[in-house]
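Student: what would the 3D arrangement of this be:
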Amino acid sequence: MLNSQTFYNSRPDGFGVLEVASDPSAPDAPRKFVPLMRTALTGTVTGPLATLTLAQNFALPDQSTDILEALYRFPLPGDAAVTGVRVRFGDVEIRTTLKAREAAETDYKEAKRAGRQAALVTRESPDVFTLAVAGIRAGQDIVVQTDYVQVAKVEGAGWALRVPLTTAPRYVRADEADSRHADGQPLAVLRDPGHRFALDLTVREAERIASPTHALAVEGDRVRLREGEALPDRDCVISWGAKTEDAQPALRTWVHADPATEKAYFLALCAPPKFASAKKIPREVVLLVDHSGSMRGAKWEAADWAVERFLAGMSEHDSFALGLFHDTTKWFAERPRKATPDVVREAVAFLKTNHDSGGTELGVALEQALDRARVADTPSRHVLILTDAEVSDAGRVLRLADLESEKPNRRRVSVLCIDAAPNAALASELAERGGGVSRFLTSSPDEDDVTTALDEVLADWSAPVLTGLTLEVNRVRAEATGRTVALVVPGPASAVDIGDLPAGRPVWVVGRVPLDGDPLSFRLRTGAEVAAEVRADAGRATSGLKALFGADRVRRLEYVMTGGTSGDKLRAELARLSYDAADVGEEKVFAENARDTATKYVRELLVRESLAAGVPSSETAFVAVRTEAGQPVTGTVAVANGLPAGWSEPRFGSAGGAAFFSALMASPSSVASVDSMLMDFDGSDDLDNDDDGNTTTDFDPLERQRGINVPIPPAAPKFLYRKAAPPPPSVKVPAPQVPRPGKAPPLSRDIRVNVKAGQHVPADGVVLYDSATGGEGQLTFLAVTFGDKALTADQLDPELTLLLFVGDLASPRARVKLVDVLRQGGRRPLNVRRAANQPVRLALEDPAGAWTSGVPALEIVLGWKD
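Tutor: Just a heads-up that it's a prediction; the model follows:
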């Protein structure tokens, strides 16, 4: 059995990660983990709709004599609709059956006990699935194929598709520990988990196909990874532009008529134009900044910089509140305050002096934010959350957004999600229900500088705002996923609430309406003004819309089940989803009884809805059992997830389950090296005990992970030890820059660039610093000091920008406006990785010609960390 206090690649509850060392005497041999070898995503993307297949290949080395069961907790897009799972055992392919979860688990366990090959796919949370495969043996490949459809996000005039490749540990509240969603955790986390990801997509009617996260090889409409395979340590994001003849209009629709359900399913792209009537209006903004342990490092620094920059851009007509949250929430003031220069300075000081950290109590903080006093006569009210959203209590968090949406003076909720592998499902759903927008930024220094990306996102919040946007459809009883729908009088028509958006920001609306009646027509309004009107386009019909709508219904029922409602409140929540909740029962006095009654009632609805729609839920599962006789399983191993890029490597302790993950989130630490090991499964080192104490091979992977407590078997297993090979430079994550007891602080060799007055003429495009040599490291900050100490930000042209190039001298990794740096005290954070001997260039952009007579005297410091 693994000793979790000795081996960092083990789970505290006893799961091991099996590693095969072809030559144990060679400590530098490449690492090879089994049984998952490779994950590949294939499929076709047409317009915004992606029809995809995720194939997971399992195998054992030919010399292995073990019969293994593998457990892998893997991510899928939270807004995707899984339409089926197929399993191939060698040459035999079996399509799984979707059943109630308890029945599917029973089938799987019985098959495993009988020595038959089997596979089980369960859903823990909307974006995290568990795959159990029994009967993996040498010489036979096992492939599990998961089919799903997904709608791409709008990206300018084109689209973007986000494919999650790993799952980060999520904070679990004590009162959420028994929820299915709390199990949406990795079984193990390693910087190099031993398996790889491959991509092969066909993107039709597209141009300018690119990725901000991975190097691509694009041949016509075929898209693959340039290196063939990649370490699964971050989301894979693919973006592309629509062809010129297919440019986005203000309103575009796709419709699927389904006679079986007597419904028409629709997908509408609403892209409000930049009306001349759009204008800057007084805003009331509540800023919620995540200071939990998982935000440590570049994410924390960039988030704080973003807050400073945002506050500096507010006018004295705007009001704001500022809250910092982790285990608790600390507020700058009890009520929103006007954004005067003095108040802004006080808020920045408050931000910089509060560095305490802990867990991620996002829901508690959001409830306090929505409860803040509202400023009178403010037409635009917003909550802007900066977080990685790594929490498991999504049901209650989303319930807050639903309740807020019913208020006449509601606040819109938007999310800036910062992480290489964020909880994108929660962030997107929260923004949709909150009537706001969600944006995702990587925290990896190997990608774009996170602070530069935040600067670009926050520019949207300085744009003119369109308020009261609605999408009208000529039907009553319309339903729209994640949005409030109201009856239009006179009608017949329904109005779908879209929210307050910066002019020109597109959003999706997915819904369904009764099939009978006149041909479908849609109308986009901003207040009383009609922005666009279209009739349904049958030429763009697609059956995938029905699955997407069904998956959303299932997801929303799951959130209701975990949202903590009962009695009349539960009836109201279900009525919003068009369910008759007459039999839900009376309000209970004791919380335990109320929760059990509500959960039982919603679970029955959830199973029925899931099976009817043919999409999985947390209470249903896909199962496949091979009829041919096999061999008994001799051991169970967990497949590790890749440590998300930008995270410090966790040091596993003795805490278990939810407490372990909470501790990890609160204080992630760095591990310079870890020991790895091999367990030989020879029948004497089985992973479970019967009640009588006898060792058996019937280890139940379906027990709740936090309840597992597997004792050490009587016969000690054999171990082979060796030091793990160091991770490749491309995935190395630097340790936190906090001196440890007894250790020297990290080596720092800052780069100083001194410019004399008039040294560079003309100014625009001038190179201030250029170097093609140097070691590997990370640029951590940029500081600017002018020779003229009396120079202020108000005296600078706002378009003066420093461009930092690293490696690629054609595309800057960071764009730094001098005005912003000066307003924030002359220094801003960077998180830019530099490989050995990559060129580094610092250039000046002066499009207005403010410094055509020459650059003034200044000093620029680039912070450097080995």
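
Student: when you work out contacts or count neighbours from here on, use the C-alpha atoms and nothing else.
Tutor: Will do.

Student: which helices and strands does the host helix or strand of Leu426 pack with?
Tutor: Here Leu426 sits within helix 424-433, counting by DSSP states H and E. Secondary-structure packing of helix 424-433 (3 or more CA pairs under 8 Å, 6 or more residues apart in numbering; DSSP states H and E): helix 394-405, strand 412-418, strand 435-441.

Student: the structure of the following sequence is requested for comparison with the preceding one:
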Amino acid sequence: MEICGLVSVKNEPVPLKSISVEVRVQDHVATVSSTLQYVNEEERPLEALFVFPLPADAAVCHFSAKIGEQEIVAEVQERQKARDQYDDAVSSGQQAFLLEESTESPDVFKLSVGCLSAGQNAAVTIIYVTELAVQADHSLRFCLPAVLNPRYTPAGSDEVLETSDTSEISGTSEISSGCGAVPYTLTLSVHVSSPKPISKIESNCALDPLVFLHSDHTQATVNLSPGHMFDKDVELFVYYQDTHQPSAIVEAGVATAPTGSLMSDPVVMISLYPEFPEEEIKSLATRGEFVFVIDRSGSMGEMMHHGKGAQMRIKSAKDTLLLLLKSLPMGCYFNIYGFGSRFESFFPQSVEYNQKTMDQALKRVKEMQADMGGTEILEPLKHIYSQPCYSDHPRQLFIFTDGEVFNTKAVLDLVKSHTHSHRCFSFGIGEGASAALITGMAREGSGHAQFITDTDRMQPKVMQSLRFALQPAVVNISVDWTLPDGVTVDTLSPPINVLFQGQRTLIYAQLKGESSGGSEGTVTVKYRLKNQPVTNQLHFCLKPTEETELSIHRLAARTLIRSLEQKERSGGADVEGIRSRMVELSVQAGVSSVHTAFIAVNKDSRQTVKGPLLQRRVTTHDLSPVIAIMQANCGQLRTCGSHLSALYADEQSFRCSKMMFPRAFTFLKMSNWEPKVTAPKQKIGFMTRIQNFFHRSSATATAPSDQTDSKSKNDAVPDPQKDWTLLQLVFLQKASGCWDLSATLADVFGKTEDELTNQKPAQVDGSVWATLLALIWLYGCKIEQQVEWQFVAIKAASWIGSQKVGDLSQCVHVGNVLLGCQVTKETLGI
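Tutor: Here you go, the predicted structure:
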């Protein structure tokens, strides 16, 4: 059985001492240099093994090791050739380093550090480039995955590490304040430059003050504050002015590269933000089949974050389902799936959305728990795709998961094979979400990906994706280039299958030939939206941008390699030719791929190796008696649940051990073992049942920071009571969009039912009055959370519009006086 970190056969201290990270952000691209400092504290040579995550679409482009004053720079080779060279070097006593990408998930890498002498230090440097994702608030998100994090703890993980050796490392462990201190230090510095002024930089971690290097605010630096505990992903959010302006970066090729190769020619990266006609943006679809797929594995019972007031992941998902169910348009179809080691659906097939089916679904949502074992998403997806689609109701898939699966590429291939029959919107919950899985499902399913980490509120991000899902589908998308005579273009990115208002689209292309005089190119995107032709254009300069350090070429190569990988997995003719092309691209561009590896050998070092090399992994604690259980093989682990329950009888200790040994607990989840954790019992009164069920977490998005501040995104914590009132109001809404006049509704407003009834204008129906008050309260008291209740309000306004209401302006005036608001009739959208 594989356990966490870098642990020797004697479970002795960690050889990883420090991590230093430098990030250079240039507009939408980040170049990241990470240096990991190791030391061999053994009395004989050591082989260190380390598995760690990187961003899903990162292109690893440099790997080197420095031993003393000597630096060894790795080269990219065909994978098996690199492995053979590594094995030969280590067995002959030479120092060697091998960096490989997982065959199952492109965001997991394995580093083998071979034959470190006793007491010797080694500094390993890895450099990669990655695109920065655009967030709902228009910021660009950079994420540094925590090395000590059970993020990639796949079920049946031999495929990930390609070994059955029980001493191989499997993943990494998350450290909480209750479990001890991280054994190494992390330093992080960031340099940001952009043609557009930088507004601010925020983070989920504490930062030093932001320093602008120029008066026009186009360059800035910021550092992670000292003392950071690397116990979670480090997220940075970069805000530019005019983020949504289309842009192009042209990067010159390498003069010494083979003529006609990708690296020899200029490459252009186009960033587009398609602009939809205003009238089409406002006309949201009223049809569709909405399928919500909720992860109910054991890990969903963990907290969203480790801070005060954290909410369980499954609880946040249930609150979000409430908002989604209330926001759906009448007459659409829907279903809800829960999955773990098995899966189940609320209805045999999607049903029409009405009051009856909504009530049935809400009852089931209340009963949902994180009680379905492991995380197996492939089978429920197969079942969903096997269901026939409804005519004129395009299928929209919403998938919520913390992303711990081993067969990422198989899942992505399945989603891609059904891309023409649905759109997929994916949500990574908590620190354990695999970026490769979440972003990959959205990309292959022509949808949109969101990450809900730390103190993020799930609801705003999900509602943004619902708005995308309700947008009319864009069809017949084409990309045309207009270039000077003598210049041709070879598009490297896959064809565009989907466009959303406000969502960025990236295109990579290779420019061939020499211009006969022109210095400008044009890219034109054409499509049809609700049978209307739309054209967006971008003019760009062909002059190469300086100081890009081949980052655009490497990202373009990575994009092309990913497309070739998918072709290879789909089978068909010339698989060997596709694989050969991938290896050629990878070696020429110097970027990682599934068929290559980085290999570095110190040929000057050689020593006699007596006996087997020690193997080590990261650990941070003296290992308790439970280590004996953890090191047992898979068959023995099937019977160890009772021992674990006895050792960890309280919830805090159990959670702590689970963080230390994620692989073992993942196996136990697969075996449907659940810990017998004792917890204090609580008495719940009738008046607090609804409140407790839909009680909001105190975790939320931060308040806006000062323009020059670099603040933590979890500085601001809202009042849970205020959040509860919003969810209670939503809970009381009917499927049609109206509310009934009741004491419970009056309680939300802080009034009595008599106060609401006595102020009701004559000749106005009770439901109309209640619905009007609900709208006034939302716009007057909850405007800062409008993104969460926008569709609830649209339904309510539409319902009122269908009723016969006398003097609506007078009704709004009376409602304002009653609730202490100042909302105009026009604001309500009636």
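
Student: before we move on, the earlier item: next, format the helices and strands packed on helix 424-433 of the first structure as a markdown table and append distance to Val855 of the first structure and mean neighbour count.
Tutor: A markdown table is the format used below for these (distance: least, CA to CA, whole Å; neighbours: other CA atoms under 10 Å):
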| stretch | distance to Val855 of the first structure | mean neighbour count |
| --- | --- | --- |
| helix 394-405 | 50 | 22 |
| strand 412-418 | 35 | 26 |
| strand 435-441 | 33 | 22 |
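
Student: average distance between the helix holding Leu426 of the first structure and the second structure?
Tutor: Helix 424-433 of the first structure, aligned to the second structure and superposed, deviates on average by 1.4 Å (mean CA distance after the TM-score superposition for the first structure).

Student: ranges for the helices of the stretch 301-450 of the second structure?
Tutor: Applying DSSP state H, counting those that start in this stretch to the stretch 301-450 of the second structure gives helices spanning 313-327, 355-367, 378-386, 408-417, 435-444.

Student: the third one vs the first structure, average offset?
Tutor: Mean deviation of helix 378-386 of the second structure from its aligned counterpart in the first structure after superposition (mean CA distance after the TM-score superposition for the first structure): 2.1 Å.

Student: longest helix in the first structure, by residue count?
Tutor: helix 591-613 (DSSP state H).

Student: residue range in the second structure corresponding to whichever helix or strand comes after it, please.
Tutor: Sequence-wise, the next helix or strand downstream of helix 591-613 of the first structure (DSSP H and E) is strand 620-625. Mapping strand 620-625 of the first structure onto the second structure (TM-score structural alignment) gives residues 596-601.

Student: Ser294 of the first structure matches what in the second structure?
Tutor: Alignment note (TM-score structural alignment): Ser294 of the first structure maps to Ser299 of the second structure.

Student: got it, and Thr213 of the first structure?
Tutor: Residue pairing (TM-score structural alignment): Thr213 of the first structure is matched to Asn204 of the second structure.

Student: run a quick neighbour tally on Thr378 of the first structure.
Tutor: Neighbour count of Thr378 of the first structure, defined by other CA atoms under 10 Å: 15.

Student: no, scratch that, I was asking about Arg558 of the second structure
Tutor: Count around Arg558 of the second structure with other CA under 10 Å applied: 27.

Student: again with Val814 of the second structure
Tutor: Residue neighbour count, defined by other CA under 10 Å, stands at 16 for Val814 of the second structure.

Student: got it, and Thr596 of the second structure?
Tutor: So Thr596 of the second structure, with other CA under 10 Å, has 25 neighbours.

Student: over to the one 4 residues further on?
Tutor: The burial metric for Ala600 of the second structure, expressed as a neighbour count using other CA under 10 Å, is 24.

Student: what's near enough to touch the closest residue in space to it that isn't next to it in sequence?
Tutor: Closest residue to Ala600 of the second structure apart from its sequence neighbours, by CA to CA, 6 or more residues apart in numbering: Ala74 at 4.2 Å. Ala74 of the second structure makes contact with His62, Phe63, Ser64, Ala65, Phe97, Phe598, Ile599, Ala600, Val601 under the criterion CA atoms under 8 Å, 6 or more residues apart in numbering.

Student: any idea what the first one aligns with in the first structure?
Tutor: In the first structure, the position corresponding to His62 of the second structure is occupied by Gly84, as judged by TM-score structural alignment.

Student: quick one, what contacts its match?
Tutor: Going by CA under 8 Å, 6+ apart, Gly84 of the first structure touches Arg95, Thr96, Thr146, Asp147, Tyr148, Val615.

Student: how many neighbours does Gly571 of the second structure have?
Tutor: Gly571 of the second structure: 9 neighbours (other CA under 10 Å).

Student: three-state assignment of Asp500 of the first structure?
Tutor: Counting by DSSP: H, G, I helix; E, B strand; the rest coil, the backbone at Asp500 of the first structure sits in strand.

Student: hmm, Leu466 and it touching each other?
Tutor: Yes - between Asp500 of the first structure and Leu466 there is a contact under CA atoms under 8 Å: 5.6 Å.

Student: show me the strands in the stretch 451-600 of the second structure, by range?
Tutor: Ranges of strands in the stretch 451-600 of the second structure, per DSSP state E, counting those that start in this stretch, are 474-482, 487-491, 505-513, 520-529, 532-541, 596-602.

Student: and for the stretch 701-850 of the first structure?
Tutor: Using DSSP E, counting those that start in this stretch, strands in the stretch 701-850 of the first structure cover 719-723, 751-755, 767-771, 777-786, 801-806, 814-817, 827-834, 840-845.

Student: how about those, which one is nearest Ser392 of the first structure?
Tutor: Ranking those by proximity to Ser392 of the first structure (CA to CA) places strand 827-834 first, at 28.1 Å.

Student: tell me the residues of the second structure aligned with that closest one.
Tutor: Across the second structure, nothing matches strand 827-834 of the first structure (TM-score structural alignment).
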